[in-house]
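S.K.: All I have is the shape, not the residue letters:
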């Protein structure tokens, strides 16, 4: 299991939110954020981010 998060540098394009199968990503102000409680760590958002600001950290 792990945790995804969106780093600073998000350009608020919404590409990540469009591909999230569980609607864990939403717009908050000028950026998008990932709800860690809803995220299933599927990784769908990783490859669509045009500025590569979605990060992953493995937790045990």
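M.R.: In hand now; what should we look at? Quick caveat, the model's predicted, so the values are computed rather than measured.
S.K.: all contacts plus neighbour counts: C-alpha atoms, from now on.
M.R.: Fine.
S.K.: which strands and helices sit next to whichever helix or strand residue 55 is part of?
M.R.: Residue 55 is part of strand 54-58 when elements are defined by DSSP states H and E. On a contact count with 3 or more Cα pairs under 8 Å, 6 or more residues apart in numbering; DSSP states H and E, strand 54-58 meets strand 2-6.
S.K.: and the next element down the chain from the strand it packs on?
M.R.: Using DSSP H and E, the helix or strand that follows strand 2-6 in sequence is helix 15-19.
S.K.: list the buried ones in the strand holding residue 55?
M.R.: Neighbour counts using 16 or more other Cα atoms under 10 Å place residue 54 of strand 54-58 among the buried residues.
S.K.: take the one below as the second:
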């Protein structure tokens, strides 16, 4: 697969008139801050897929953050 820069691609598909305009369109303006880590559920190895009951408990645990 051939890689290409985003500003060149934006210019090539004519979303902008010039490549410098394309480069300014691609600037990341997302706020930079700490990312909250999602809680991780631990299951015993080899237990297989969770049952419906286990799945509901996992969903509830994820919603509250603890369980």
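M.R.: Nice, I can see it. Please read all numbers here as calculations on a predicted model, not as lab measurements.
S.K.: Got a TM-score for the pair?
M.R.: Scored against TM-score structural alignment, normalised by the length of the first structure, the superposed chains reach a TM-score of 0.25; 27 aligned residues with a Cα RMSD of 3.3 Å.
S.K.: ok so, going back, what angle do the strand holding residue 55 of the first structure and strand 2-6 make?
M.R.: Using axes from the mean of the first three to the mean of the last three Cα atoms, to 10 degrees, the direction of strand 54-58 of the first structure lies 160 degrees away from that of strand 2-6.
S.K.: What's the local residue count around residue 32 of the first structure?
M.R.: A count of nearby residues for residue 32 of the first structure, using other Cα atoms under 10 Å, gives 22.
S.K.: That one is in what secondary structure piece?
M.R.: Counting by DSSP H and E, residue 32 of the first structure is part of strand 31-34.
S.K.: what does residue 55 of the second structure give?
M.R.: helix 52-64.
S.K.: Tell me how many other residues crowd residue 24 of the second structure.
M.R.: By other Cα under 10 Å, the residues close to residue 24 of the second structure number 10.
S.K.: residues in contact with it?
M.R.: Neighbour list for residue 24 of the second structure: empty [criterion: Cα atoms under 8 Å, 6 or more residues apart in numbering].
S.K.: do that again at 10 Å, thanks
M.R.: When contacts are counted by Cα atoms under 10 Å, 6 or more residues apart in numbering, residue 24 of the second structure touches residue 7.
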